[in-house]
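Visitor: Generate a structure from the sequence data that follows.
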Amino acid sequence: MGRKFSEHEKEYIRKRLLETGKNMFSTYGLKKTSIGDLTKSVGIAQGTFYLFFKSKEELYFEILEIEEERVRKSLLSEHFISEELTRARFKQFLKQAVSIVETNPIFRQIYEEDVLEHLMRKLPPEKWEKHMIKDFNMSLPLISHWQKEGRMVDLDPELIVSMIRSLILLTLQKKIIGEQLYQPTIELFIQFIADGLVKKEDLRHD
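Guide: This is a model prediction of the structure:
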């Protein structure tokens, strides 16, 4: 039988697995990182890993959710919490979101088609469904707030979230779009989204 860990030890090991996983997945990628690599770095037996996560894909997915939450809070607090929503501010928010996806290795991998398909095969469908619902529910209050204040057009909030996701997915098409046209295409798409969703200041009601 394996040794029993105290609650403090469990908390420490879980934290180390998350930290080590983030570093290794960012450096080597999901597919090239093995459970043996992770446990060796943390200093635990491979069997101990399964006390915390069912697979390396599950560990990766939890790291992804933590990263998404961290970035979401940072972006929203920087652009919207204490200031009025404007088209210019919303454009800057979208540009920064695209930049994060393009440069953050964890996000970059999840939006690469082969890694996404790999995760979808390995993880239970209900985990993905829960993730999508959580993502939408976290965006809904802010979108509803902007709509009630007359700052954003009165569209289905789920459609608005989908439009923003479509911008992120467009970053996968850089090779197809072409190096010279990619950046102007992204910028034009951002402009269309911001102009289409955020009302002009002189058209807002009190």
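
Visitor: Please count neighbours and contacts with C-alpha atoms only from this point.
Guide: Fine.

Visitor: Give me the three-state assignment for Lys32.
Guide: What DSSP: H, G, I helix; E, B strand; the rest coil gives for Lys32 is coil.

Visitor: For it, give me its contacts.
Guide: Going by C-alpha atoms under 8 Å, 6 or more residues apart in numbering, Lys32 touches no other residue.

Visitor: For the strand or helix carrying Gln92, buried residues please.
Guide: Secondary-structure assignment from DSSP states H and E places Gln92 in helix 87-103. Residues 87, 89-95, 97-98, 100-102 are the ones in helix 87-103 that count as buried (16 or more other C-alpha atoms under 10 Å).

Visitor: What about the nearest residue in space to Lys122 that is not next to it in sequence, how many residues nearby?
Guide: Leaving aside its sequence neighbours, Lys122 sits nearest to Glu57 (C-alpha to C-alpha, 6 or more residues apart in numbering; 6.9 Å). If you count neighbours by other C-alpha atoms under 10 Å, Glu57 ends up with 19.

Visitor: Show me what the helix holding Gln92 is packed up against.
Guide: Applying 3 or more C-alpha pairs under 8 Å, 6 or more residues apart in numbering; DSSP states H and E, one finds that helix 87-103 makes contact with helix 56-79, helix 105-110, helix 157-170, helix 179-197.

Visitor: and that helix, how far out from the chain's middle?
Guide: Between the centre of helix 87-103 and the centre of its host chain there is 13 Å, according to C-alpha atoms, centre = their mean, to the nearest Å.

Visitor: can you check stretch 150-162 too?
Guide: Relative to the chain's own centre, stretch 150-162 is displaced by 20 Å; criterion: C-alpha atoms, centre = their mean.

Visitor: Stretch 106-122 now?
Guide: Mean-position distance between stretch 106-122 and its chain equals 12 Å (C-alpha atoms, centre = their mean).

Visitor: for it, how far is the first residue from the last?
Guide: With C-alpha to C-alpha, to the nearest Å as the measure, stretch 106-122 spans 17 Å from end to end.

Visitor: With stretch 26-35 instead?
Guide: The first and last residues of stretch 26-35 sit 15 Å apart, counting by C-alpha to C-alpha.

Visitor: buried ones in it?
Guide: 26, 29-30, 33-35.

Visitor: Now the second one, please; I'll put the structures next to each other:
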Amino acid sequence: MVTKEYDMPKRVIPEEERNSIKLTMLEAGFPLLKEYGMTHTTVSKLTEAAGIAKGTFYHFWKNKEEYMTDLISYHRKKMIPLYIDGDVLAGKRKVGRDEVKRFLLAMIDEEVSIYAHMTLEDEAKLIRQTDAFLPDPVKESAIAVNLLDHVEGVREDADLPLIANMIKIFVIAAESREELQEEAYGRTVDTLAESILDLIFE
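Guide: Okay, here's the model as predicted:
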């Protein structure tokens, strides 16, 4: 009996190799997203940049949208130690207003932030394809709490849901940059950042 190709079992990839391949593909994604945008960043481009077979991609993700969701999470975590030093993350000291503002602006910096290279249409597509982008008030408030745990001088009446919403609006402004008045874009994001800081600090 001839075994058809699609009847053959997939190769089992050892855990250490899986982790290495996944990391390589996640590292390959951001430069492609910067160059092509989400729509034109294809699975073929991703696997070619990572130096792996196209079929290997599907050992890890069902589709490009699921990959992009992981890529966003990966880069969000990767950004934190770049702008918040180890002493802060270890709880040895807390940050003040200026450092929080630098981190907020880094969230939309085209050189380091994935959000600066996405559009509202991209986000809408991810929402349709995966539950990871659906609004989650509990998760968003938890992120705000985690941020404020590292901050000194937080207002006693800090409104966590409002802060979470304002940070989301801040990111949406960057995603909608082409729809805004370019001449006033810098002042717009600075005003939004200052509004967030006023909600956080006494």
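
Visitor: care to give me the TM-score?
Guide: TM-score of the superposed chains, computed with TM-score structural alignment, normalised by the length of the second structure, equals 0.73; 191 aligned residues with a C-alpha RMSD of 3.2 Å.

Visitor: got the angle between the helix holding Gln92 of the first structure and helix 56-79?
Guide: 150 degrees (axes from the mean of the first three to the mean of the last three C-alpha atoms, to 10 degrees).

Visitor: Can you give the contact residues for helix 87-103 of the first structure?
Guide: With C-alpha under 8 Å, 6+ apart as the criterion, helix 87-103 of the first structure contacts 75, 79-80, 107-108, 164, 167-168, 171, 187, 190-191, 194-195, 198-200.

Visitor: Can you say which of those residues are buried?
Guide: By neighbour count, with 16+ other C-alpha under 10 Å, the contacts of helix 87-103 of the first structure hold 75, 79, 107-108, 164, 167-168, 171, 190-191, 194-195, 198-199 as buried.

Visitor: Farthest-apart pair in the residues you listed, please.
Guide: Largest separation among those by C-alpha to C-alpha: Arg108 and Lys199, giving 31.5 Å.

Visitor: picking up where we left off before, dump the buried ones among the contacts of helix 87-103 of the first structure into TSV; add distance to Glu158 of the first structure as well.
Guide: Formatted as TSV, those follow (distance: C-alpha to C-alpha, whole Å):
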residue	distance to Glu158 of the first structure
Leu75	20
His79	21
Phe107	22
Arg108	24
Ile164	10
Leu167	15
Ile168	16
Thr171	21
Ile190	18
Gln191	20
Ala194	16
Asp195	18
Val198	16
Lys199	18
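
Visitor: just curious, which of these is nearest to Ile66 of the first structure?
Guide: Proximity of these to Ile66 of the first structure (C-alpha to C-alpha) peaks at Phe107, which lies at 11.3 Å.

Visitor: Quick check: the counterpart of that closest one in the second structure vs Met107 of the second structure, distance?
Guide: Using TM-score structural alignment, the partner of Phe107 of the first structure in the second structure is Tyr115. Going from Tyr115 of the second structure to Met107 of the second structure by C-alpha to C-alpha gives 7 Å.

Visitor: Between those two, which contacts overlap?
Guide: Going by C-alpha under 8 Å, 6+ apart, residues that sit against Tyr115 of the second structure and also against Met107 are Val171.

Visitor: Remind me what the one helix or strand Asp37 of the first structure maps to packs against, helices and strands.
Guide: Applying DSSP H and E as the criterion places Asp37 of the first structure in helix 35-42. In terms of contacts (3+ C-alpha pairs under 8 Å, 6+ apart), helix 35-42 of the first structure is packed against helix 7-28, helix 46-49.

Visitor: Now do the first one: which range of the second structure does it align onto?
Guide: Following TM-score structural alignment, the partner segment of helix 7-28 of the first structure in the second structure covers residues 15-36.

Visitor: Pull the residues that contact the matching stretch.
Guide: With C-alpha under 8 Å, 6+ apart as the contact definition, stretch 15-36 of the second structure has outside contacts at 41, 45-47, 49-50, 60, 70-71, 74, 114, 117.

Visitor: Widest-spaced pair of those residues?
Guide: The span of those, defined through C-alpha to C-alpha, is set by Phe60 and His117 at 23.4 Å.

Visitor: Looking at these two, which is more packed in?
Guide: Neighbour comparison, Phe60 of the second structure and His117: the larger count goes to His117, with 21 against 14 (by other C-alpha under 10 Å).

Visitor: OK, contacts around that one?
Guide: For His117 of the second structure, the contact set (C-alpha under 8 Å, 6+ apart) comprises 33-34, 37-38, 110, 175.

Visitor: Quick one: those residues as a markdown table, columns for distance to Ala132 of the second structure too.
Guide: Listed next are those as a markdown table, based on distance: C-alpha to C-alpha, whole Å:
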| residue | distance to Ala132 of the second structure |
| --- | --- |
| Leu33 | 19 |
| Lys34 | 22 |
| Gly37 | 20 |
| Met38 | 17 |
| Glu110 | 23 |
| Glu175 | 18 |
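
Visitor: Please identify the buried residues of the match of helix 7-28 of the first structure?
Guide: 21-22, 24-30, 32-34.
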